[in-house]
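Student: Task: produce atomic coordinates for the following.
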Amino acid sequence: MTLRIYGDTKSGNCLKVKWTAERLALPFEWIEVDILQSQSRTPEFLALNPAGQVPAVILDDGRALAQSNAIMLHLAEGSALIPTDAFERAKMLEWLFWEQYSHEPYVAVARFQVSYLGKPVSELDAKLLERGNSALGRLETQLKQTPYLVGEQLTLADIALVAYTRVAHEGGFDLSLYPAVQAWISRVEAALGL
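Tutor: Just a heads-up that it's a prediction; the model follows:
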């Protein structure tokens, strides 16, 4: 059985799983699930992932796994995308947890509301933009110090965070304010062949 990835190509959370599989040269089948058409709410999909969210995967052995960062960690186990040094691995995990709590809820949500729901940036909740810019500022601070989030090498933290950061402008964020972030986006995109 081949790895099957259920995802929506509009979703950074789905793309980061796809990019991880591609980076690791894992063969997979991509199954498009259009969340705007409620395709993640069908009985068939809910049997796969009762949370009704993408991404979800069916592993080679037939087991299902959901949540983008959990999937990435599983796929990359033993690879260079996860540092072998315990502290560096913990720093990578720190960024992964931060991404889901302090970055994605603001940057991705603003992008979704503007790009997919057609909401003008001027009508976004001011907290979304404030917290999204705060997240981008946090990335800028780190990326002025190191080429990648955990130092000198690409890790899952970079793949996870580049997914929505590279399209932050679609949510009303001005990436030109964050030159170190822009340079990092270019490095990560080049490393992933995007």
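Student: Only C-alpha atoms from now on, for both contacts and neighbour counts.
Tutor: Noted.
Student: so residue 19 sits right up against residue 190, yeah?
Tutor: No: the pair formed by residue 19 and residue 190 falls short of the contact definition of CA atoms under 8 Å, at 12.0 Å.
Student: Sort out which residues of stretch 64-79 are buried, please.
Tutor: Of the residues in stretch 64-79, those scored as buried under the neighbour-count criterion (16 or more other CA atoms under 10 Å) are 64-69, 71-73, 75-76.
Student: Between the two ends of it, how far is it?
Tutor: Taking CA to CA, to the nearest Å, the first and last residues of stretch 64-79 lie 21 Å apart.
Student: ok, and what's touching it?
Tutor: Contact with stretch 64-79 is made by 13-14, 16-17, 20-21, 24, 48-49, 53-59, 82, 96, 156, 160, as judged by CA atoms under 8 Å, 6 or more residues apart in numbering.
Student: cutoff 6 Å now
Tutor: 13, 17, 56-58 (CA atoms under 6 Å, 6 or more residues apart in numbering).
Student: what does stretch 7-18 give?
Tutor: 32-34, 54-55, 68, 72, 159-160, 163-164.
Student: switch the cut-off to 7 Å
Tutor: Applying CA atoms under 7 Å, 6 or more residues apart in numbering, the contact partners of stretch 7-18 are 31-35, 54-56, 68, 71-72, 159-160, 163-164.
Student: would you say residue 57 is within a helix?
Tutor: No: Residue 57 is assigned strand when assessed by DSSP: H, G, I helix; E, B strand; the rest coil, not a helix.
Student: burial of it, as a residue count?
Tutor: Neighbour count for residue 57, taken as other CA atoms under 10 Å: 26.
Student: Residue 171 now?
Tutor: When neighbours are defined as other CA under 10 Å, residue 171 has 26 of them.
Student: mind listing what it touches?
Tutor: Residue 171 sits next to 107, 110-111, 114-115 when contact means CA under 7 Å, 6+ apart.
Student: one more time with 6 Å, if that's ok
Tutor: Residue 171 touches 110-111, 114, counting by CA under 6 Å, 6+ apart.
Student: Please give the structure of this sequence too, so both can be compared:
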Amino acid sequence: MKLYSMPSSGNSYKVRLLLALLGRPCLTVDLESGDPALQAARDAGVLPYGKLPTLELDDGRAIAESNAILCYLGEGTALWPADAVTRAQMLGWMFWEQYSHEPVIAVRAALRSYPERAHLATPERMADLLERGHAALALMEQRLTRADWLAGQAASLADICLYGYTHSAGARGGFDMALFPAINRWLQRIAALPGHEGLNG
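Tutor: Now for the predicted structure:
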């Protein structure tokens, strides 16, 4: 398999983390924003939706969208709940991540991290993202105050999915993670999983 991945992206990191946890070998092609090779990959039709990450299978077929890739790799593993309700709850968290979490947590981090986006980081926008990001984290905190994992009684793809941007929300996004002790304990549990590797390897 070949993973087209943006090293600084939480969406790409989710996939790299899952591959590490599962011990799955995969060739990684690193393409950062602004890299001419990224546009070349788009022009070549390698990236189905024109963005990263994309997983290219041994037979040449490609899977795009980080959470779709997680489902492909995770199905049949211990991270894929056998119970249908728990599995649906896992998927619910994964859909929520892309709709309500990533658009504020990741976007605020990106505006702080990428110089080419700095002009978009108006005080009003950053304040709005901070407020909405804290609200999203508070929802996670509610669940993790009552349970160790987001769906069911064991780690699932939902935890890997939400870890991608939550683990760096303080350092990169400027969110006040001291407000969320249950999330911090959850982050430690994921970091302790065998095979865990960080954003930068």
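Student: rewinding a little: so which of the buried residues of stretch 64-79 of the first structure are in strands?
Tutor: Judged by DSSP state E, the subset of these located in strands is 64-66.
Student: Turn those residues into JSON lines, including distance to residue 127 of the first structure.
Tutor: As requested, those are exported to JSON lines (distance: CA to CA, whole Å):
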{"residue": "64", "distance to residue 127 of the first structure": "35"}
{"residue": "65", "distance to residue 127 of the first structure": "32"}
{"residue": "66", "distance to residue 127 of the first structure": "29"}
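Student: Name the nearest residue to residue 152 of the first structure, sequence neighbours excluded.
Tutor: By the measure of CA to CA, 6 or more residues apart in numbering, the closest residue to residue 152 of the first structure outside its immediate chain neighbours is residue 146, 6.5 Å from it.
Student: need the next SSE after the lengthiest helix in the first structure, C-terminal direction.
Tutor: Taking DSSP state H as the assignment, the helix of the first structure that covers the most residues is helix 126-143. Sequence order places helix 156-165 as the next helix or strand after helix 126-143 of the first structure, per DSSP states H and E.
Student: Let me know the distance separating residue 125 of the second structure from residue 165 of the second structure.
Tutor: With the distance defined as CA to CA, residue 125 of the second structure ends up 19 Å from residue 165 of the second structure.
Student: These two - which one has more neighbours?
Tutor: Using other CA under 10 Å as the criterion, residue 125 of the second structure and residue 165 rank with residue 165 on top: 25 against 13.
Student: quick one: the most centrally placed residue in the second structure and residue 151 of the second structure, what's the gap?
Tutor: Within the second structure, one residue has its C-alpha closest to the average C-alpha position: by CA atoms, centre = their mean, that is residue 164, at 3.3 Å. Counting by CA to CA, the gap from residue 164 of the second structure to residue 151 of the second structure is 16 Å.
Student: do residue 23 of the second structure as well
Tutor: Residue 23 of the second structure is 23 Å from residue 151 of the second structure, where distance means CA to CA.
Student: of those two, who's got more company?
Tutor: For residue 23 of the second structure against residue 151, the residue with the higher neighbour count under other CA under 10 Å is residue 151, and the figures read 24 against 12.
Student: quick one, what contacts the more buried one?
Tutor: Taking CA under 6 Å, 6+ apart as the definition of contact, the neighbours of residue 151 of the second structure are 86, 89-90.
Student: Return the distance of it relative to residue 137 of the second structure.
Tutor: 16 Å.
Student: in the second structure, which of the contacts of residue 171 of the first structure remain in contact?
Tutor: Among the contacts of residue 171 of the first structure, the ones still in contact in the second structure (both residues aligned by TM-score structural alignment, their matches' CA atoms under 6 Å) are 110-111.
Student: that older thread, so which of the ones in strands among the buried residues of stretch 64-79 of the first structure comes closest to residue 4 of the first structure?
Tutor: When these are ranked by distance to residue 4 of the first structure (CA to CA), residue 64 comes first, at 9.4 Å.
Student: and the closest one, what pairs with it in the second structure?
Tutor: In the second structure, residue 64 of the first structure lines up with residue 62, judged by TM-score structural alignment.
Student: For that match, give its distance to residue 4 of the second structure.
Tutor: According to CA to CA, residue 62 of the second structure stands 10 Å off from residue 4 of the second structure.
Student: Equivalent analysis for residue 114 of the second structure, please.
Tutor: Applying CA to CA, the value for residue 114 of the second structure to residue 4 of the second structure is 20 Å.
Student: Okay, helices next: where are they in the second structure?
Tutor: Counting by DSSP H, the second structure forms helices over residues 10-22, 36-43, 66-74, 84-96, 102-113, 123-146, 157-166, 181-191, given from the N-terminal end onward.
Student: In the first structure, which residues correspond to the fifth one?
Tutor: Just to be clear, that refers to helix 102-113 of the second structure. Helix 102-113 of the second structure falls opposite residues 104-115 of the first structure when the two are matched by TM-score structural alignment.
Student: Apart from its neighbours in sequence, what residue is nearest residue 20 of the second structure?
Tutor: residue 195 (5.5 Å).
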